[in-house]
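Student: Sequence first, then the predicted structure, then my questions.
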Amino acid sequence: MPADAKSHVRLARPSLDLAAAERFWVGGLGLDVLYRHEGTGTTGDHSLLMAGWPDAAWHLELVGAPELAAASPPGPEDLFVVYLDEPVPAALVERLERHGGTRVPAHNPYWDEWGVTLRDPDGHLLVLSSRGWSNS
């Protein structure tokens, strides 16, 4: 069976601090906790958090691996973009900031024109875009 438009996508990355990441992505953006695993700390058994919207065809997997997160810091174009198809609500930006996010200027001015960029507690960038998007 080939991958197609119905294929679910998981974006996995290490996190320096899963509790801080959860506050930002769940409490701030409003994703649901889809799955949680408390690791034992033994090699290869890290804690993890899967967060997303229940009916979405994607989710984030945040792996509690500070040593891996520190070894691969995100760059200025490592973006997670959410297309809102409406103006970015100031209340949402404020909530993300209260939950550990920091509003930052975008590396690419396109995103400042069409949205708001926030740095999450791990240093990764979330762009809330006022534009819409369709792959069709």
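Tutor: That came through, no problem.
Student: contacts and neighbour counts: CA atoms only from here.
Tutor: OK.
Student: Could you list the buried residues of whichever strand or helix holds A19?
Tutor: If you go by DSSP states H and E, A19 is part of helix 18-22. Neighbour counts over helix 18-22 (16 or more other C-alpha atoms under 10 Å) mark 18, 20-22 as buried.
Student: Just give me the closest of those residues to D122.
Tutor: A21 (7.0 Å; C-alpha to C-alpha).
Student: From the contact counts, what lies against the helix holding A19?
Tutor: strand 47-52, strand 58-64 (3 or more C-alpha pairs under 8 Å, 6 or more residues apart in numbering; DSSP states H and E).
Student: Okay, one more to line up with it:
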Amino acid sequence: MPADAAAHIRLARPSRDLRAAERFWVSGLGLDVLYRHAADGAPGESSLLMVGWPDAGWHLELVHDPAAPLEPRPTPEDLLVVYLGEPVPDSLVGRLERHGGKRVPAHNPYWDTWGVTLQDPDGYLLVLSHRTWSNA
């Protein structure tokens, strides 16, 4: 199968605390837990949490190696942008904040004009944009 628009995308990143990440992404944003694995102590084995929407062409994989944890190192431009196509509901922002998110000003003011930026428990940024997007 060639790499094309039908290829599924996995975005993987380290997490300090998979429970905190799950609260933010699942209880806060509303993604589903697609898969989880708890490390049983075998050398080199990591715990992981995959979250996403079941019919989406992507999912987010959060990984934690209890024996050799990696510190997340997001930059101000490491963004996951969700294009809502409508105003960002205050209730959604509040729910994300109650589940471990923190509303922050965007590094690039473009995103403050077109949405809301929240920092997840690992420091990565989620932008909820009221714009729409198409690659067509």
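Tutor: Arrived safely, thanks for sending. Please read these numbers as outputs of a predicted model, since none were measured by experiment.
Student: Make a markdown table from the helices and strands packed on helix 18-22 of the first structure and add mean neighbour count to it.
Tutor: As requested, those are exported to a markdown table (neighbours: other C-alpha atoms under 10 Å):
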| stretch | mean neighbour count |
| --- | --- |
| strand 47-52 | 20 |
| strand 58-64 | 21 |
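Student: Can you give me the neighbour number for L29 of the first structure?
Tutor: Close neighbours of L29 of the first structure, defined as other C-alpha atoms under 10 Å, add up to 19.
Student: and the nearest residue in space to it that is not next to it in sequence, how many residues sit next to it?
Tutor: Computed as C-alpha to C-alpha, 6 or more residues apart in numbering, the closest residue to L29 of the first structure that is not its neighbour in sequence is L96, at 6.3 Å. By the criterion of other C-alpha under 10 Å, L96 of the first structure has 24 neighbours.
Student: So which elements touch the helix or strand containing L96 of the first structure?
Tutor: Using DSSP H and E, L96 of the first structure falls within helix 90-98. Contacts defined by 3+ C-alpha pairs under 8 Å, 6+ apart place helix 90-98 of the first structure against strand 102-104.
Student: can you list contacts of the strand it packs on?
Tutor: For strand 102-104 of the first structure, the external contacting residues (C-alpha atoms under 8 Å, 6 or more residues apart in numbering) are 93, 96-97, 116-120.
Student: how big's the offset between the next helix or strand after it and the second structure?
Tutor: Remark: after strand 102-104 of the first structure, the chain's next helix or strand is helix 109-113, criterion DSSP H and E. Here the mean offset of helix 109-113 of the first structure against the second structure after fitting is 0.2 Å, by mean C-alpha distance after the TM-score superposition for the first structure.
Student: what angle separates the helix or strand that helix 109-113 of the first structure is followed by from helix 90-98?
Tutor: As assigned by DSSP H and E, the chain's next helix or strand after helix 109-113 of the first structure is strand 115-119. With axes from the mean of the first three to the mean of the last three C-alpha atoms, to 10 degrees applied, the angle from strand 115-119 of the first structure to helix 90-98 works out at 10 degrees.
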